[in-house]
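K.L.:
Turn this into a model:
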Amino acid sequence: MKKIFLFIILLLFLVPNCFCLSGKNKEDLSTLIKKEMNQKNIVGLSIAVIDDHDVIWSEGFGFADRDKQKVATPETVYCLGSMSKLFTDFAILQLYDRGIIDIDKPLQTYLPDFSIKTLNKNQKDITLRDLICHCSGLPRDFLKDGHGKSHVDFSAEMDNNFLKELSETYRFSSSDPIYAYSNIGVTLLGLLISKKAGEHFVSYMDKYVFFDLKMNSSSFRLTTRLNNFVSKGYTRGVEDRWFAGNYYPASALNSSVLDVSNFIKMIFAEGVFEGKRVLSKDLVKEMYTVQNSENLFDFGFKMGLGWKLGQFDANHKLNYSGPIAFHYGFVTPFNGLVVILPECKIGVVVLLNSFPSGGLSSQIIFEVLSLILKQKNLENSNVQTDDLQNYDCDGSKVEGLYNLSAGVAEIKKQNGKLIFESSQKSFYFSRNSETGFYELCNLDGSKASKYSDLGFRFENKAEHDFIIANENGRNFVWGLRIDTPNYSNEWKERAGVYQIINLDGGDANLGDIAIKFDENRNLMFFAYSYPVALTPQKDFLLSPINNDLAFLNLLPLGKESGEALEVIKEKGREVLLYLGYKLKRTV
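P.N.:
This next block holds a predicted model:
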């Protein structure tokens, strides 16, 4: 008996101190989740919380199928959207680990058929690391066949068509690497995997990634077996579903919170899953190590190998000074978030079947992590934020026209105030003496609610003048000062309404397409809505290169980053090319 007692004592010292959420903790969190789901019209949600090698809480809320009253559970399968990229990136890192590829070699080493236009002949080759870190200069999306209402059976022919059509678009032409999120980039990694494996990407991932991690409810293809677990989707409470098309390696993975938990447990075990090494310890660490610290225009935004790094919630700052890695996922109407704290081995994944979600996944994960960090005594109020000490706060030097992520605005001095004037409304910048940031205020002096979470500074780098927004410690480019573009008569005459003429049976990923000419400001815009995300029509400044080529946003300023609008002649008439779509004017 004494030996048994001593053995138990020894085990208590050897077994990691795994945290357990109490019944009261789970009850309080469940109450919060149910309340927020009701307020935000969320039909179904699943959550899993991981501490080291254990799932310490997993639960489903609401319905996976409301009509059939089928409840959501931890086993419910959702489309992961952009979280799919983590697994495509992981497969690439495995091939790198085995010496089959080198992520620092040009993409064309492995995909010789890849080509894309560029105006900068001195631009460096795109490497696999660039694609993983979204620093390739590729557009975000290739919209033709990008999403659709019908499920696509992915094929080699589809992959070949994608490469051929991609060769007709442009890479934006900055000489310096810049973070610019790209579904195209990760899709190319998927095609590379197919080529090196000698089999289709989908089957390769099933056999060599999901099988090894015992992710038995995960696949990029909706199989008959998976369909028994797949949740319905709901947009504003109405059943709805969009499917990923040509960039499926970037956004089409179907999985559950329990399967994703296995991936997280592998990371916490430094590349080992259930006794089998699936990735080297060094590469696991590099996944959440900053890769873009030398990118001139990233302004403190941090990217690892596949994972974004830093604070994940725009409205709350987690009191934790260690590394935080996260990735959001969205493909209408599914969305979610996975967050890991790799040093203390805590992770949370939340998946939802409803859109819009009002930021519910980040809100839940923030509450869960805050609770665990507090109870583990791991909270630290000295949270590092991006270094802004060298930013120029002298407003007298920043007057001019600024290209924003959507539209333009003018900054000018007027009656002692620094006025920010957009086409919709005017504000003024007021400097906060405590933070050093500028804040946007309404002309009556009240704080502008639309921008209440943002602080602004001005920065000059490489002869570019930027407005840098800071949101809860994270920086991003919000505006770029520009000269007023010079529009030829040819461009002015193209103002009008346009329609897509090459849908080829697919669903339109753009709507309300138009070229606008603002005579008062002598500016032209390319405008469209984005029905996949319920985004209303937005205006994007056109910057002409010549009479037949213009770009949207010359540097990454949100979704549209250096994307080309090209004029071609087809059967004697002008047609516009935009990310795979051919557009003709109707009015």
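K.L.:
drop to CA atoms for contacts and neighbour counts, all remaining ones
P.N.:
Noted.
K.L.:
List the buried residues in stretch 228-235.
P.N.:
Using 16 or more other CA atoms under 10 Å as the test for burial, stretch 228-235 gives 229-235.
K.L.:
the strands in the stretch 151-300 of the chain, which residues?
P.N.:
Counting by DSSP state E, counting those that start in this stretch, one finds strands in the stretch 151-300 of the chain at the ranges 234-235, 238-239, 243-244, 254-255, 272-273, 276-277.
K.L.:
How about residues contacting the fourth one?
P.N.:
Contacts to strand 254-255, defined as CA atoms under 8 Å, 6 or more residues apart in numbering, come from residues 76-80, 215, 217-222.
K.L.:
and what of the first one?
P.N.:
Judged by CA under 8 Å, 6+ apart, the contacts made with strand 234-235 from elsewhere in the structure are 43, 240-241, 332-333, 353-356.
K.L.:
how about this one, so we can line them up?
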Amino acid sequence: MKKRKVLSILTIILMSISSLVHAQESNQSINSKLIEEYKTLIKDKMQTGHLVGVGAALILGDTVWKEGFGYADKEKKIPFTTNTALCIGSITKPFTGMGIMQLQEKKLLDIDKPLVNYLPEFMIKARGGDIKEVTVKSVLQHTSGIPNDIFLNTWDENEKYTDVVGYLKNEYLAYPVNLTVHYSNIGYSLLGHTILKASGQDYQNYIQDNILKPAGMNNSGYINYCKLKNVSKTYDSNGTYFPVKYGRNTPAGGLLSTIDDMVKLAQELIAIYDGKRGGFLKPEALRMFDEINNGNVQISNVVFGWGVAKDDSNLVITHVGSHHVAVAEIAINLKKKIAAVFLVNTEGGLDLSAEATEKVWELSGMNSANQAHSVQNKNNASSIISVDSIKKHVGLYVDTRTSHVLKFENDKLILNSVYGNFELKPLTNNEFLPGYIIKPDSVKWLEKPRFIFVETKGYKLLYYQDAYNNRLALGHIVIPQEITGIWKNRLGKYKLEGHEIESADKFSEVELLIGDNNLLQLKVFYTSSEYLYNLRIENDNELIFCGFGTDTSGETLSFSKDGQNDIMKFYGLNMKKIN
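P.N.:
As a prediction, this is how the structure comes out:
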């Protein structure tokens, strides 16, 4: 339930590399220097981060570098090579998405039609909505509102992806359809079920036969469905062997692959985007990527499972995945024919990618798209826009784990946020230019980004809109509610009963408490740290996670009684009050 990133941090790497390589593409020493920088970085990070095995690859135009480091099996001293297989976690989702797009090309389904047309078993409660609004496309884009996950029996060896639909009948959509991105593992398991229904072929076999084999990905596949060679062991952050299970959410995160095969995937997608016919998708399908950032406001930057980032000269598709402790990342710049791939068999592998991002950024010399400059602080409010229309935005805007306070003081609209303090200059009644307050008499105005206020489907939202018209919801306005005796009696700690989370970083205890701004909050005690989530009261028996984050937000937390004991239902798990 910790926040996931649909857009991989490798996006910056790819845009940076493209600037570096194509500005000086005749200079092969640039490529060699970059590869050596990566090798040094990986070796240093393996030592400091106790990473056991790493695979890495860069496609730089016609140059392909790929290499394995460390061990796939530390105990037996088996090296991690470019043909070592590792679970790529959520990078499975683009494969599922590409499978759906194949079925669209074959006219076996229409992504604009309701999901229930192809999966009649699909039933879920919707507050004021209709599940027929949940289209296949909305599930592909993570805008369906389908819950992020249900942990109950997720890792049961007798469960399959086709069982997921049965867990949703008593759950709620987290949001109205197409309101916001809500990252959903369950949604992609339902898409895997849809592939079975539409094709008549079991999901795993369909992906194997129709995507992996045509792409030449000969050592990729699913446990118990094909013979995989050189499968890596996995390790916790101390370098201790941590055996993993493969649960029922196979279409959302169960694929294993190698560096060699992921390079083949990247090369095939680059070729298809460049016009190749006869591949596992038609070039027309990949043109859907071009629809992102084309001047329109984006609800989602996800195209059949891939996160998309784009500017005038770059088109990067990307995803990050994790499976228990294993980590995988891929990013492909389709326009510049550049790609980067990482596989890490040890918890903490994302730190390596973060360091890699910084390294390439230093080499590239790229400037931020959101240029800024400092000016003296002035009252820049337009005389056309009334003070009352500005004041109507004042209030508390709450996200999943943060809150933002908007105040009107000294004839200015001021945003106090965890991201800093901003003066908002009105451009229209609902659109504001942000100025970062450096000190009381100096503001750094951001020329292209905007803060946008939107009222839709019962929510008043505060968005940050970047230079490419991508919108990120920072929160929705919340009027602090009275915390009644019913809820005060439920305050305290709750412990997980009859189930154990299968993860190196897991929780078994939570606490319901009253936090800042008189909001109910849920503190979740993970192995590594604690996380605090904001809640709003829906009724006497249900709380809803605030905000518009990519997973936990919008989910329902329900309460009931088991005799004299308070029971909290959290991600499908029963938690019993212990004090």
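K.L.:
got JSON lines for the strands of the stretch 151-300 of structure 1, with distance to A462 of structure 1 too?
P.N.:
Below are the strands of the stretch 151-300 of structure 1 laid out as JSON lines (distance: least, CA to CA, whole Å):
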{"stretch": "strand 234-235", "distance to A462 of structure 1": "44"}
{"stretch": "strand 238-239", "distance to A462 of structure 1": "49"}
{"stretch": "strand 243-244", "distance to A462 of structure 1": "38"}
{"stretch": "strand 254-255", "distance to A462 of structure 1": "43"}
{"stretch": "strand 272-273", "distance to A462 of structure 1": "44"}
{"stretch": "strand 276-277", "distance to A462 of structure 1": "45"}
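K.L.:
Single out the most deeply packed of the ones you listed.
P.N.:
strand 254-255 (a mean of 25; mean count of other CA atoms under 10 Å).
K.L.:
Find me the equivalent region of it in structure 2.
P.N.:
Alignment note (TM-score structural alignment): strand 254-255 of structure 1 is matched to residues 256-257 of structure 2.
K.L.:
How about stretch 64-82 of structure 1?
P.N.:
The aligned range for stretch 64-82 of structure 1 is 72-90, by TM-score structural alignment.
K.L.:
for the matching stretch, which positions count as buried?
P.N.:
Buried residues in stretch 72-90 of structure 2 (16+ other CA under 10 Å): 72-74, 78-90.
K.L.:
do stretch 89-98 of structure 1 as well
P.N.:
For stretch 89-98 of structure 1, the neighbour count (16+ other CA under 10 Å) marks 89-97 as buried.
K.L.:
dump the residue contacts of the residue nearest to N416 of structure 2 when sequence neighbours are not counted.
P.N.:
With sequence-adjacent residues excluded and distances taken as CA to CA, 6 or more residues apart in numbering, N416 of structure 2 is closest to V405, at 5.2 Å. Contact partners of V405 of structure 2, counting by CA under 8 Å, 6+ apart, are 394-397, 415-417.
K.L.:
Relative to E329 of structure 2, which of these is nearest.
P.N.:
S417 (30.6 Å; CA to CA).
K.L.:
burial measure for the closest one, as a count.
P.N.:
15 (other CA atoms under 10 Å).
K.L.:
That one touches V398, doesn't it?
P.N.:
No - the pair S417 of structure 2 / V398 is not scored as a contact, 10.4 Å apart, by CA atoms under 8 Å.
K.L.:
So what's the residue count around the equivalent of S144 of structure 2 over in structure 1?
P.N.:
Using TM-score structural alignment as the criterion, S144 of structure 2 maps onto S136 of structure 1. Neighbour count for S136 of structure 1, taken as other CA under 10 Å: 25.
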